[in-house]
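K.L.:
from the sequence below, what's the structure:
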Amino acid sequence: MTENVAQPIYDWEGFGFDTRQVHAGEYPDKNSGLRVPPIALSAGYLFDDFDDQVNRFNGSIHWRSDEHPGHGEPGGFSPSEHAPIYSRQGNPTNWVAEERLASLEGGTVSVAVASGQAAISAALFALAQQGEHIVSTGSIYGGTRILFGRSFKRFGIEFDYVWDADDDAEWERAIRPSTKAIYTETIPNPRNDITDLRRIAEVAARHNLPVVVDNTVGTPALIRPFEHGANIVVHSTTKFLTGHGAAVGGAVIDGGNFDWDAAERAGRSYPLITQSSRPGVPSMLDRFGRGAYARAVRESVVNDIGPTLSPLHGFLLHQGMETLSLRMERHVTSSLRVAAWLEQQPEVLSVDYAGLPSSPLHELAVRNYGADDAGRGRTGSVFGVTVRGGVDGARALVNGVRVFSRMTGIGDTRSMIIHPLTSTHGTFSPEINERLGITPGLLRLSVGLESADDLIRDLRSALDRVAAL
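P.N.:
Next comes the predicted model:
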């Protein structure tokens, strides 16, 4: 009776973004016919037999050889990790989120981890080791700068910062023989000072360096860094990808587009990827090809250090991604309206939103993120606003809001507000904060999904307190 019935699709290559965000990565549940992939609460997995155990532990079940053909592309590349050993390395619930995110970003393989900080750490630990060096653009999330200057420093990995990404001389001064990557963000918070990824990718290509991009604020619904020359993308999935503030997570996505062999020939060695880890076993690159970097992240960093994503949070992540493009459209539309309104208020000194025509980054915003009907760039929903009165003005505004939540975090359905100078950037020197534009009166807004009219009324009421100072 079922011979003439069309079978469901499970390979979503070639389908549109909106379709893939709903379906990519899902798999048929053969036990009970569940339509939504279940939460797989199991620490370990059964082996079929002795040889299956051997193949899973030596990784040959995923190799690109003719003996172990994969199912992702000609040549046997296997994007999936559907033969797990232990949930520290992989979990069926998290596979759904991993494959969905890889599809949306346009990468090869995604590795889900426990937080955004874990994603950044895993991504860079797979590239650099003690005595080596990474170059970052100057304006990045405060927590990331703390991570680089504290934990990475303790591990012997050094960082330098480039403040003017258009200055070739500054790049040349920063990049060393020991440099292993360039790190940047699509939309840095709190000031929405977007980066020109193509320009950075050109610099990296000249030096045989991979470009690692944090796309947490941009999301693949607004910008896909691989299309602009990036090689590796990281996310705090806690934010817009999950979207509801109920789960913490992170992810590393391999673009599959970096030439590791060419880098090796140029003197930049990436031993976890290009060298054999033990006698008789080929390198990650020989075994996994375009997925070699992601496999190194999973096997040589995540497995060893253990920042495992809970399957419950993996479930909440792939559920959240189902509505990503719809939510981002609302986030951006409301943000443009709120930012443009704030710019006109007498209590406001400035608004840092690259999408506004008044921004010096507006042309880049339109080029990389597209424009709304009014010709304004669509650069997310996290931006800065500076009010009169310095810290006193900031305090008055924060204490006066009733719809905006006073809390850390971004990318929630709820709108949020925080004072960076006394929170996310509170440990930085005055000189660093001055260069970053973190002033006493600066506030970071994350515009949620509430009515824009209500958000504006809430801000107007709070600005009245600023005016009364």
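
K.L.:
for the rest of this, base every contact and every neighbour count on C-alpha atoms.
P.N.:
Noted.

K.L.:
show me the helices in the stretch 351-469 of the chain, by range?
P.N.:
362-369, 390-400, 430-436, 452-467 (DSSP state H, counting those that start in this stretch).

K.L.:
make CSV from these and add distance to residue 252 and mean neighbour count to it.
P.N.:
Output for the helices of the stretch 351-469 of the chain, formatted as CSV (distance: least, CA to CA, whole Å; neighbours: other CA atoms under 10 Å):
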stretch, distance to residue 252, mean neighbour count
helix 362-369, 22, 20
helix 390-400, 34, 20
helix 430-436, 26, 13
helix 452-467, 33, 18
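
K.L.:
so which of those helices is nearest residue 60?
P.N.:
Between residue 60 and the helices of the stretch 351-469 of the chain, the tightest spacing by CA to CA is seen for helix 362-369, at 40.6 Å.

K.L.:
which ones are touching the spatially closest residue to residue 257 that is not a sequence neighbour?
P.N.:
Using CA to CA, 6 or more residues apart in numbering and skipping residues adjacent in sequence, the residue nearest residue 257 is residue 231, 6.0 Å away. Contact analysis of residue 231 by CA atoms under 8 Å, 6 or more residues apart in numbering lists 210-213, 254-258.

K.L.:
can you pull the buried residues of stretch 127-147?
P.N.:
For stretch 127-147, a neighbour-count test (16 or more other CA atoms under 10 Å) marks 127-129, 132-142, 145-146 as buried.

K.L.:
one more to put side by side:
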Amino acid sequence: MTTSSKNPETIALHAGYRSDPTTTSVAVPIYQTTSYQFNSTEHASNLFSLKELGNIYTRIMNPTQAVLEERVAALEGGAAALAVSSGQAASLFAVQNICHAGDNFVCSTDIYGGTWNLFANTFETLGIECRFVDPADPENFARATDDKTRCYYGETLPNPKLRVFPIAEVAKIGDDLGVPLIMDNTAAPILCRPIDHGATISMHSTTKFIGGHGTSIGGIIVDSGRFDWEKHADRFPMLNTPDPSYHGAVWTEAVKPLGPIAYIIKARVTLLRDLGAAMSPFNAFMFIQGLETMALRVRQHSENASAVADYLSKHPKVTNVIHPSMQSGEDKRRAEKYMNGGYGALVGFELAGGAEAGQKFIDNLEMFYHVANIGDARSLAIHPATTTHSQLTPEEQEQTGVTEGYVRLSIGIEHIDDIIDDLDRGLEAVDSVPQSGSRSKSSKAAAPSGSNGQKANDEDRNGMPAVTPATLPVQGLPQKWV
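P.N.:
All right, here's what the predicted structure looks like:
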């Protein structure tokens, strides 16, 4: 079923499905099958030659997955989507679909640590170069671009810096140079639609807010259908020259009868076929359930997180609060431009006592779960320097916004009083209290360039001096990219 509604609450419940055609079931069935009976040899041939779309094998498509794909594509304002087994698989496929050995792509330094490892290390073994640049100046993307650059990559609300990415500015640079922008929108579903601001591809780790309950692993890639791959044929030979892995198909030509979805079809029938990162039908079903309440959850996440940021900004043991509501200047302008109806669930903060203080805080929480996930209905906490970002070098940690005293919170939908009570409990156990006017070395490093990472106002709220943002150097990069 298609829906004419533009409201996400309605789209999340109705897009892509009305009832099961065989049983009339209102709930989307779990099609727990590997294979599908072809109507005839001609039908089978048409499916394999992409003359028509349909089910072939669950490694590359499944009816339960198809409902999820259509709903997320509708929510993101895209033409088509591809569900995969994890958010990491989505990041991998999104870039690898148009990059091969000898190519490069330009990526924001403000990204999740797991994505950094994938791009900096695993992609290097594939012969694909990732060029990291500071997104505070969008022109850094242009400076790092050459004739081998295949895409730009950023996170809408990057974890852990929470400095909203300049989507339209970088997308415009990409349009002028013939380079598509891929946006990881995991932390901002409902709140932002990157495609509306010029992104070519929007993707999610469905594990997080789409699922919403910490039950299933998955990812999804949404193709806007708006990028002219043929116009830039020299930059994208993988879409414009015969593909020996698929009977010499030229994807921009072969898929034209199906719509402007050459990118996503190629990802499905080559990368997903060959690498096998398929989402299980059961997980697709779980994500569909999550979608149905996502708009309600995201609003409550955002409301609670803003209240937590305000509470932390007044606490004497906290030296630095990282949340879009605490920003000023260009960062504030971008947050207001791109985020609609809230700033998401994530809050970061600094304790002067470094790693010892951060770990002691977490060890004394009772309601919060100490887990590596975000986007759960429950409140979650972690010390990134010793966990999620521990595999990065100190310089890489600094570039991504992680320091020894940094704690990341994913605020849930519990009652705000109970959330604050538990944070009080954790902070009470922390011994180190910063002296008036002082900041720890790690706290200084935590503040990214621009204006994120400060308390809300230049004047103090409780007798404590305001925190002034420090500049985050982008180390180890050619100067022309910085």
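
K.L.:
of the contacts of residue 231 of structure 1, which is the nearest to residue 458 of structure 1?
P.N.:
residue 213 (34.3 Å).

K.L.:
how many neighbouring residues does the aligned residue in structure 2 for the closest one have?
P.N.:
Aligned counterpart of residue 213 of structure 1 in structure 2: residue 183 (TM-score structural alignment). Neighbourhood size, residue 183 of structure 2 [other CA atoms under 10 Å]: 28.

K.L.:
can you tell me the SS state at residue 183 of structure 2?
P.N.:
With DSSP: H, G, I helix; E, B strand; the rest coil as the basis, residue 183 of structure 2 sits in strand.

K.L.:
so it touches residue 155, yeah?
P.N.:
Yes. Contact criterion CA atoms under 8 Å: residue 183 of structure 2 and residue 155 qualify, at 5.5 Å.

K.L.:
which residues of structure 1 does the helix ranked longest in structure 2 align to?
P.N.:
The longest helix of structure 2 (DSSP state H) is helix 281-313. Using TM-score structural alignment, helix 281-313 of structure 2 lines up with residues 311-343 of structure 1.

K.L.:
from the chain's centroid, how far away is that stretch?
P.N.:
14 Å (CA atoms, centre = their mean, to the nearest Å).

K.L.:
report the buried residues of it.
P.N.:
Buried, per 16+ other CA under 10 Å, within stretch 311-343 of structure 1: 311, 313-325, 327-336, 338-340, 342-343.

K.L.:
on the three-state scheme, the nearest residue to residue 276 of structure 2 once chain neighbours are set aside is what?
P.N.:
Among residues not flanking residue 276 of structure 2 along the chain, residue 59 sits closest, at 6.2 Å (CA to CA, 6+ apart). Per three-state DSSP, the local secondary structure of residue 59 of structure 2 is coil.

K.L.:
touching, residue 59 of structure 2 and residue 274? I think so.
P.N.:
No. Counting by CA under 8 Å, residue 274 is not a contact partner of residue 59 of structure 2; they are 9.4 Å apart.

K.L.:
which stretches of the stretch 151-300 of structure 1 form helices?
P.N.:
So, for the stretch 151-300 of structure 1 - with DSSP H, counting those that start in this stretch - the helices run 153-154, 168-174, 197-206, 219-222, 260-265, 271-274, 284-288, 292-296.

K.L.:
next, the mean deviation of the longest one compared to structure 2.
P.N.:
If I follow you right, that is helix 197-206 of structure 1. Relative to the matching residues in structure 2, helix 197-206 of structure 1 has an average distance of 1.1 Å after the fit, by mean CA distance after the TM-score superposition for structure 1.
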